[in-house]
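A.B. asks: Okay, sequence plus prediction incoming.
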Amino acid sequence: MRRISLFLIKLLAGFIGLSLLLVLLFKFVPVPVTATMVMDGNGITKDWEPLAEIDRNMVSAVIAAEDGKFCSHDGFDRKAIEDAMANNAKGGRIRGGSTISQQTAKNVFLWQGGGYFRKGLEAYFTLLIEKIWGKRRIMEVYLNVAETGIGTYGAEAGAQRYFGKSAASLDPLEAARMAAALPLPKERSVKNPRGWLRGHGSTIAARMGQVRRDGLDYCVYD
């Protein structure tokens, strides 16, 4: 038992040390590849861009669509999590309560899919990046590793694919349509959305004005 306990302690210490090293490294260095990218059978198209080269419309769009409390929470939107759990308990369409911080932690350090073990690791990495990276870096990494289409990762690659232009010059509607597709990028059309998806993109575009007016992106630009 003593040997087993010692082994487990060393294993835990090694994991904590490695995770801290990676989080510190990626605070300054672009994330080269993620597990999601490696496991994508469609190949990888990506182009890392600093946040200064990504239009503010894209930041406003993802906050409006994914996480309106991004600048005010500590990595977890407890109300959204509770609402998602209550909704999912009723059955029907599954809703998520993950913040941009949680999605970034999952995308960079973990794998897709559920399970309590992965969720626990996601919470751990979320706490680390909130403390070590800060909000601006979290947003920068998120907009560079998020899947924006089939085999396409990041805002720059998505902007080039759908609109033939740089992410630095996205207009509000283009950014809103990209944000609308983020939860299901392999299934949702960005360039020619129809029906509910088209309306959802327009709703996000309208919310972007509120993001600017209410300063909901202040932690990214102040």
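C.D. replies: It's in.
A.B. asks: C-alpha only now, for contacts and for neighbours.
C.D. replies: Noted.
A.B. asks: Touching the longest helix belonging to the chain from outside, list them.
C.D. replies: In the chain, with assignment by DSSP state H, the single longest helix is helix 2-26. Contacts with helix 2-26, where a contact means Cα atoms under 8 Å, 6 or more residues apart in numbering, come from 128-129, 132-133.
A.B. asks: Could you do stretch 85-93 as well?
C.D. replies: Contacts of stretch 85-93 (Cα under 8 Å, 6+ apart): 94-95.
A.B. asks: Would you work out how far apart the start and end of that stretch are?
C.D. replies: Chord length of stretch 85-93, first to last residue, is 12 Å (Cα to Cα, to the nearest Å).
A.B. asks: dropping in the other structure now:
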Amino acid sequence: MNAPSAFTAKRRSRWISIPIKIVLGFVALSIFMVVVYRFVPPPVTWTMLLDLNGITKDWTSLDDIDPDMARAAIAGEDGKFCSHHGFDVDAIAKAAIHNASGGRIRGGSTISQQTAKNVFLFQGGGFVRKGLEAWFTVLIEAIWGKKRIMEVYLNVAETGIGTYGVQAGAIRYFHHGAGKLSRPEAGRIAAVLPLPKKRAAVAPSGFTRRYGNTIAARIGVVQRDGLDSCLR
């Protein structure tokens, strides 16, 4: 009686240990990747690999990108970027209420969350992906810090069809690098970020034009109120 019981207990223990090892392996691998990307530019993302339009990108350090581009991203995407720890609870709650009432779907993701998704994950995926996104957001906030998060975001975000990063976007739309962006140009690129395949930063019309102008006007507010203080 004892022998079969001991065998059963051993087999049960083995089956329990397998998922534990998988989880621990994932945790170790994810931390390792985040540490590596703290110093090394992410070479490619799943979004890029799955883009049938090809990949045009040109990694550019944050110091070589006009500061107004980061301010435009904050103005358009995440006004509390420098004050939150990865998640804007108020924005998430407001987005949930808005989406429940119908109409155009609104997101509540911060720049940190978008960066985590863009670098390590894939588009879509529901609750599983959102859970993984939250995990990687916590990691990059703890290991990278705000300046690195913004730098990576501005280099991997899709800025047009087959175009990634603000340097490639600036060259595509305005025929000069991201270091020479004017406020209206930075505002236009920021306006494109939510729907890069449907919006164009050159001669934008309708909502894109209005939104780009609004963001450009907010850039001065971001600077004046120190909403970009974590990047200085």
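C.D. replies: Yep, that arrived. All figures in this text were calculated on a predicted structure; none of them were measured in a lab.
A.B. asks: before we move on, the earlier item: and the longest helix of the first structure, what's buried?
C.D. replies: Residues 19, 23, 26 are the ones in helix 2-26 of the first structure that count as buried (16 or more other Cα atoms under 10 Å).
A.B. asks: just stretch 203-217 of the first structure next, same as before
C.D. replies: In terms of neighbour count (16+ other Cα under 10 Å), stretch 203-217 of the first structure has its buried residues at 203-209, 211, 216-217.
A.B. asks: and that stretch, how far out from the chain's middle?
C.D. replies: Offset of stretch 203-217 of the first structure from its chain centre (Cα atoms, centre = their mean, to the nearest Å): 18 Å.
A.B. asks: Helices of the first structure, start to end?
C.D. replies: Using DSSP H, helices in the first structure cover 2-26, 35-38, 56-66, 78-89, 100-109, 116-132, 135-145, 155-163, 172-181, 195-213, 218-221.
A.B. asks: what's the spacing between residue 225 of the second structure and residue 71 of the second structure?
C.D. replies: From residue 225 of the second structure to residue 71 of the second structure the distance is 11 Å (Cα to Cα).
A.B. asks: got it, and residue 153 of the second structure?
C.D. replies: Counting by Cα to Cα, the gap from residue 153 of the second structure to residue 71 of the second structure is 13 Å.
A.B. asks: Please apply the same query to residue 201 of the second structure.
C.D. replies: Residue 201 of the second structure is 17 Å from residue 71 of the second structure, by Cα to Cα.
A.B. asks: want to try JSON lines for the buried residues of stretch 203-217 of the first structure, with distance to residue 115 of the first structure as columns?
C.D. replies: Shown next, in JSON lines, are these (distance: Cα to Cα, whole Å):
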{"residue": "203", "distance to residue 115 of the first structure": "32"}
{"residue": "204", "distance to residue 115 of the first structure": "30"}
{"residue": "205", "distance to residue 115 of the first structure": "33"}
{"residue": "206", "distance to residue 115 of the first structure": "35"}
{"residue": "207", "distance to residue 115 of the first structure": "32"}
{"residue": "208", "distance to residue 115 of the first structure": "33"}
{"residue": "209", "distance to residue 115 of the first structure": "36"}
{"residue": "211", "distance to residue 115 of the first structure": "33"}
{"residue": "216", "distance to residue 115 of the first structure": "31"}
{"residue": "217", "distance to residue 115 of the first structure": "31"}
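A.B. asks: Widest-spaced pair of those residues?
C.D. replies: Pairwise distances across these (Cα to Cα) peak at 17.9 Å, for the pair 203 and 217.
A.B. asks: Over in the second structure, tell me which residue corresponds to residue 213 of the first structure.
C.D. replies: Taking TM-score structural alignment, the alignment pairs residue 213 of the first structure with residue 224 from the second structure.
A.B. asks: again with residue 106 of the first structure
C.D. replies: For residue 106 of the first structure, the residue aligned by TM-score structural alignment is residue 117.
A.B. asks: what do you get for residue 76 of the first structure?
C.D. replies: Aligned partner of residue 76 of the first structure by TM-score structural alignment: residue 87.
A.B. asks: Give me the spatial nearest neighbour of its match, chain neighbours excluded.
C.D. replies: residue 110 (6.1 Å; Cα to Cα, 6 or more residues apart in numbering).
A.B. asks: And that neighbour, how far from residue 4 of the second structure?
C.D. replies: 55 Å.
A.B. asks: so the longest helix of the first structure aligns onto which residues of the second structure?
C.D. replies: With TM-score structural alignment as the criterion, helix 2-26 of the first structure aligns to 13-37.
A.B. asks: Distance from the chain centre to that stretch, please.
C.D. replies: Counting by Cα atoms, centre = their mean, stretch 13-37 of the second structure comes out at 23 Å from the chain centroid.
A.B. asks: ok, back up a step: specify which member of the contacts of helix 2-26 of the first structure is nearest to residue 34 of the first structure.
C.D. replies: The closest of those, once distances to residue 34 of the first structure are taken by Cα to Cα, is residue 129, at 15.9 Å.
A.B. asks: Isn't that closest one up against residue 103?
C.D. replies: No: Residue 129 of the first structure is beyond contact range of residue 103, at 11.4 Å (criterion: Cα atoms under 8 Å).
A.B. asks: Look at the two and report which has more neighbours.
C.D. replies: residue 129 (23 against 19; other Cα atoms under 10 Å).
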